[in-house]
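> Following is a predicted model, sequence given first.
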Amino acid sequence: MFEINLIKNSLYKIKEKNNFIRGFFDYSELKKKLLKINNQFKNLDIWNDISYGQKLSKEKFYIENILFTLNMINQEIVDIDELIKLAIDSNDNDILQESVQTLYILKNKLDELEFQKIFIKKNDNKNCFIDIKAGSGGIESQDWAQMIMRMYLKWAENKKFKIYIIEKSPGEKVGIKSATIKIIGNYAFGWLRTESGIHRLVRKSPFNTYGRRHTSFSSTFIYPEINNYNSNIIIKADDLRIDVYRSSGAGGQHVNRTESAVRITHIPTGIVTQCQNNRSQHKNKNQAMKQLEKKLYELDFKKKNIEKQKIENSKLDISWGYQIRSYILDNSRIKDIRTGVETNNVQSVLDGNIDIFIKASLKIGL
């Protein structure tokens, strides 16, 4: 027979946690806010401002999702409470066993909901960009940069987020030298904002005849998509170096024949943006310039508001001093340097299952 007191204690803790979370999200206020938003949507003029309409739709979806989850968990707690009372009265071990499993599932649901309260920082609800750059190590690092890109693409796919590859520069023989990816999804930047930094790989090199151990580095820089912002940043023409080159991406022979790709370097910060998605050099330049504006805005924002946090950008050397995570494939061990979280499931991580690291870093307020 299951220990009745332990089951009752587990149920009591779940009820307490449920009350705390409902209070944190302010359930009654959320309902009022949703009613107000629904009333706003009754006025079709709201879509005269597409950007505002989309923002409101996103907020509506978020509130509906939170309310649905809170209601579902609350009802499940009522049901399990009645089930446990029934099991105790009838001395039914099978029902108690089912209750224990249900309590475990409920605890996980509450933990997941509690985790969402972490997304309270400015821009957490925004879409985001990921810049990936190969470090020192030649072919090995370029291969590693591509593995990092695949890892984040898989992660985004698992989250059902939309993905756009803005720019990708092929490596000398394999992999990539750099890439910029746009991730569109609910709280995309909130999820990924702690992933900026250096990823260190240690493995027996597949490109070395003798299979010697090799250490490689690749960097990631995460920044939000800011469409409407007020910034005092002035980009001077003298601070820019603009290079054009032949695109190496898809798009047919026309793309490869003309110098349509554009690379913009902001000399004071060393920030580089590039775009080769379009056949038009003008469009690529505009896209690269928008990327630069977003990067400079995020850099300025972090300097003013998060001075203790070092901003990883292309001005920093990709070397031993700025690591966030080590991937030691020979020993089947991946360790987050900042949180101490480790796992031996290397392939799972490389396939995009990185929430174990993300959640740990967000919980300690990185």
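Arrived safely.
> Every contact and neighbour count from this point should use C-alpha atoms.
OK.
> Could you measure from Ser196 over to Arg333?
The spacing between Ser196 and Arg333, counted by C-alpha to C-alpha, to the nearest Å, is 20 Å.
> longest strand anywhere in the chain?
When the chain is parsed with DSSP state E, its longest strand is strand 213-224.
> buried set for it?
Of all the residues in strand 213-224, those buried under the rule 16 or more other C-alpha atoms under 10 Å are His214, Thr215, Ser216, Phe217, Ser218, Ser219, Thr220, Phe221, Ile222, Tyr223, Pro224.
> Measure how buried Ala288 is and give me the count.
25 (other C-alpha atoms under 10 Å).
> Can you tell me the SS state at it?
When classified by DSSP: H, G, I helix; E, B strand; the rest coil, Ala288 comes out as helix.
> returning to that earlier point: and Ser196 and Arg333? which has more neighbours close in?
Ser196 (22 against 15).
> How about the contacts made by the more buried one?
Applying C-alpha atoms under 8 Å, 6 or more residues apart in numbering, we find Ser196 in contact with Ser219, Thr220, Phe221, Ile222, Ile311, Glu312, Ile324.
> Same question for Ile163.
Listed by C-alpha under 8 Å, 6+ apart, the contact partners of Ile163 are Leu153, Ala156, Glu157, Ile181, Lys182, Ile183, Ile184.
> Could you list every helix and strand in contact with the helix or strand harbouring the fifth one?
Pointing back at Lys182 there. In this assignment (DSSP states H and E), Lys182 forms part of strand 176-184. Helices and strands touching strand 176-184, as assessed by 3 or more C-alpha pairs under 8 Å, 6 or more residues apart in numbering; DSSP states H and E, comprise strand 128-134, helix 139-158, strand 162-170.
> Comparison target, given below:
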Amino acid sequence: MPDTHADDIAASRGRVAQLESDLDIAGKRQRLEELQELAGSPGLWDDPDRARGVTTELSRVEGDVQRYDALVARLDDLEVLDELAAEEGDEGSADEVVAGLQAVAAELDRFEIATMLGGEHDHDDAIVSIHAGEGGVDAMDWAQMLQRMYLRWAETRGFDTEVFDQSYGEEAGLKSTTFEVRGADAYGWLNAEHGVHRLVRISPFDSQARRQTSFALVDVVPVLPEVDEEVAVPDEDIRVDVYRSSGPGGQSVNTTDSAVRITHLPTGLVASCQNEKSQHQNKAAALRVLKAKLAELERLKRAEQLDELRGAVQNVGFGSQIRSYVLHPYQMVKDLRSEHETGNVQSVLDGDLDGLIEAELRRRVREAQEA
């Protein structure tokens, strides 16, 4: 007769009960009703920004509730199947219970990550900027590879993306790029990617096929819904440059000089946009990116001041190498913070980042608990 798995099912129910508490599922059910009512109101889309905020929150809350309910229902089914397997001596059903419990455990692991995304801006959208570093044309190619990796990752999660600016290298790749990722907890996930990424490979641009090490900086800031009201940018503090949008090889994309670059003179921060149809739209988008960067800069300054008061050493992470992607002489991606590694480099470059991001989020939780 097959052994019962009642203890394993009870343990899973314990984890589910903890999730119910951590995620405040009861509160989410109430909020879901409120959001559904708001989403159905006739004048919602009179204010597109507010409407997008409502629909984004609705998607996140509804997703949490549905995932929780699906876990409870799955455990109920497994408990019934386990009892039948024990009563009838059905080895096949017992094996199905084991496989089901493994699937539930994996889903619980993923779901528990959601409880780690409780930072001030974790639920917001994200603006990602990638800058080629040392490594010449290989670094520019690496910056473009990273852009593709993040856009593919966003696509697999059902997130929307919009590329604001791409500055192409003379020979290949990107000198820099800026894009927005919109979706539930986009910033909470992507801020784990902030830092320097290192690539080691045989250079496709070296006629002698030598190994090349390249670097690129990934910069991630949250998109704050209230940023336009909170961040004032006087006209005298910015320089606006207008130029012609260009694609790979310097080919003209627009027939007019509609691309806009805004430089914030007090800080030296720069934001560009060339993908909108008009100069006015490009300027508005670039100013939005600039304000998000200024808001993040102020947040970091406040964090540094608090750490000085606490007597702690603040490591913002700018310029620090966080991850290595090695394609030669072996295949390995290793995060230097969490020590998480995988030999499936191509899968990572194709957007399979969840394992790396989750490991870093868990490391941060452990570090906070120890502190």
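Everything's here; your move. On a predicted model such as this, the values are computed, not experimentally measured, just so you know.
> Tell me the one among the contacts of Ile163 of structure 1 nearest to Glu293 of structure 1.
Lys182 (15.1 Å; C-alpha to C-alpha).
> count of residues packed around the equivalent of Lys122 of structure 1 over in structure 2?
Applying TM-score structural alignment, one finds that Lys122 of structure 1 aligns to Glu120 in structure 2. Glu120 of structure 2 has 9 neighbouring residues, counting by other C-alpha under 10 Å.
> repeat for the one 5 residues further on
A count of nearby residues for Asp125 of structure 2, using other C-alpha under 10 Å, gives 27.
> How many neighbouring residues does Gln253 of structure 1 have?
For Gln253 of structure 1, the count of nearby residues is 9 (other C-alpha under 10 Å).
> what's the longest helix in structure 2?
In structure 2, taking DSSP state H as the definition, the longest helix is helix 48-88.
> Run the angle between it and strand 125-132 for me.
Helix 48-88 of structure 2 and strand 125-132 are oriented at 100 degrees to each other (axes from the mean of the first three to the mean of the last three C-alpha atoms, to 10 degrees).
> Look at the closest residue to Met1 of structure 2 other than its chain neighbours and say how many residues are nearby.
Spatial nearest neighbour of Met1 of structure 2, excluding adjacent residues (C-alpha to C-alpha, 6 or more residues apart in numbering): Gly89 at 4.6 Å. As a burial measure, Gly89 of structure 2 scores 14 neighbours (other C-alpha under 10 Å).
> repeat for the one 5 residues further on
Neighbour count for Ala94 of structure 2, taken as other C-alpha under 10 Å: 23.
> surely it meets Glu87?
No. In this structure, Ala94 of structure 2 is not within contact of Glu87 by C-alpha atoms under 8 Å, at 10.8 Å.
> Tell me which helix or strand the residue nearest the centre of structure 1 sits in.
Nearest residue to the geometric centre of structure 1 (C-alpha atoms, centre = their mean): Leu192, 2.6 Å. Assigned by DSSP H and E, Leu192 of structure 1 belongs to helix 188-192.
> with structure 2 superposed, average distance for the helix or strand following that helix?
Downstream of helix 188-192 of structure 1, the first helix or strand assigned by DSSP H and E is strand 197-204. For strand 197-204 of structure 1, the mean deviation from structure 2 after alignment is 1.0 Å (mean C-alpha distance after the TM-score superposition for structure 1).
> so strand 197-204 of structure 1 aligns onto which residues of structure 2?
Mapping strand 197-204 of structure 1 onto structure 2 (TM-score structural alignment) gives residues 195-202.
> With adjacent residues omitted, what lies nearest to the counterpart of Thr180 of structure 1 in structure 2?
Matched across to structure 2, Thr180 of structure 1 falls on Thr178, judged by TM-score structural alignment. Setting aside the residues directly before and after it, Thr178 of structure 2 is nearest to Ser129 in space (C-alpha to C-alpha, 6+ apart), at 4.3 Å.
> which ones are touching that neighbour?
Ser129 of structure 2 neighbours (C-alpha under 8 Å, 6+ apart): Ser176, Thr177, Thr178, Phe179, Val218, Asp219, Val220.
> Over to Glu114 of structure 1?
Residues near Glu114 of structure 1 by C-alpha under 8 Å, 6+ apart: Ile21.
> Double-check that it belongs to a helix.
Yes. Using three-state DSSP, the secondary structure at Glu114 of structure 1 is a helix.
> Look up how far Lys335 of structure 1 lies from it.
Applying C-alpha to C-alpha to Glu114 of structure 1 and Lys335 of structure 1 gives a distance of 25 Å.
> Starting from Gln347 of structure 1, give me the distance back to Ala145 of structure 1.
Distance of Ala145 of structure 1 to Gln347 of structure 1, given as C-alpha to C-alpha: 16 Å.
> Next: Lys32 of structure 1.
Lys32 of structure 1 is 46 Å from Gln347 of structure 1, by C-alpha to C-alpha.
> Which residue in structure 1 aligns with Leu269 of structure 2?
Looks like Leu269 of structure 2 aligns to Ile271 there (TM-score structural alignment).
> Verify the stated contact: that match with Ala288.
No. Ile271 of structure 1 is beyond contact range of Ala288, at 11.3 Å (criterion: C-alpha under 8 Å).
> still on that earlier bit, counting neighbours, which bits of the match of strand 197-204 of structure 1 end up buried?
Those would be Gly195, Val196, His197, Arg198, Leu199, Val200, Arg201, Ile202, for stretch 195-202 of structure 2 by 16+ other C-alpha under 10 Å.
> can you check stretch 134-141 of structure 2 too?
Across stretch 134-141 of structure 2, burial judged by 16+ other C-alpha under 10 Å covers Gly135, Gly136, Val137, Asp138, Ala139, Met140, Asp141.
> now the residues you listed in JSON lines, with distance to Cys273 of structure 2?
Formatted as JSON lines, those follow (distance: C-alpha to C-alpha, whole Å):
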{"residue": "Gly135", "distance to Cys273 of structure 2": "25"}
{"residue": "Gly136", "distance to Cys273 of structure 2": "24"}
{"residue": "Val137", "distance to Cys273 of structure 2": "23"}
{"residue": "Asp138", "distance to Cys273 of structure 2": "24"}
{"residue": "Ala139", "distance to Cys273 of structure 2": "22"}
{"residue": "Met140", "distance to Cys273 of structure 2": "19"}
{"residue": "Asp141", "distance to Cys273 of structure 2": "21"}
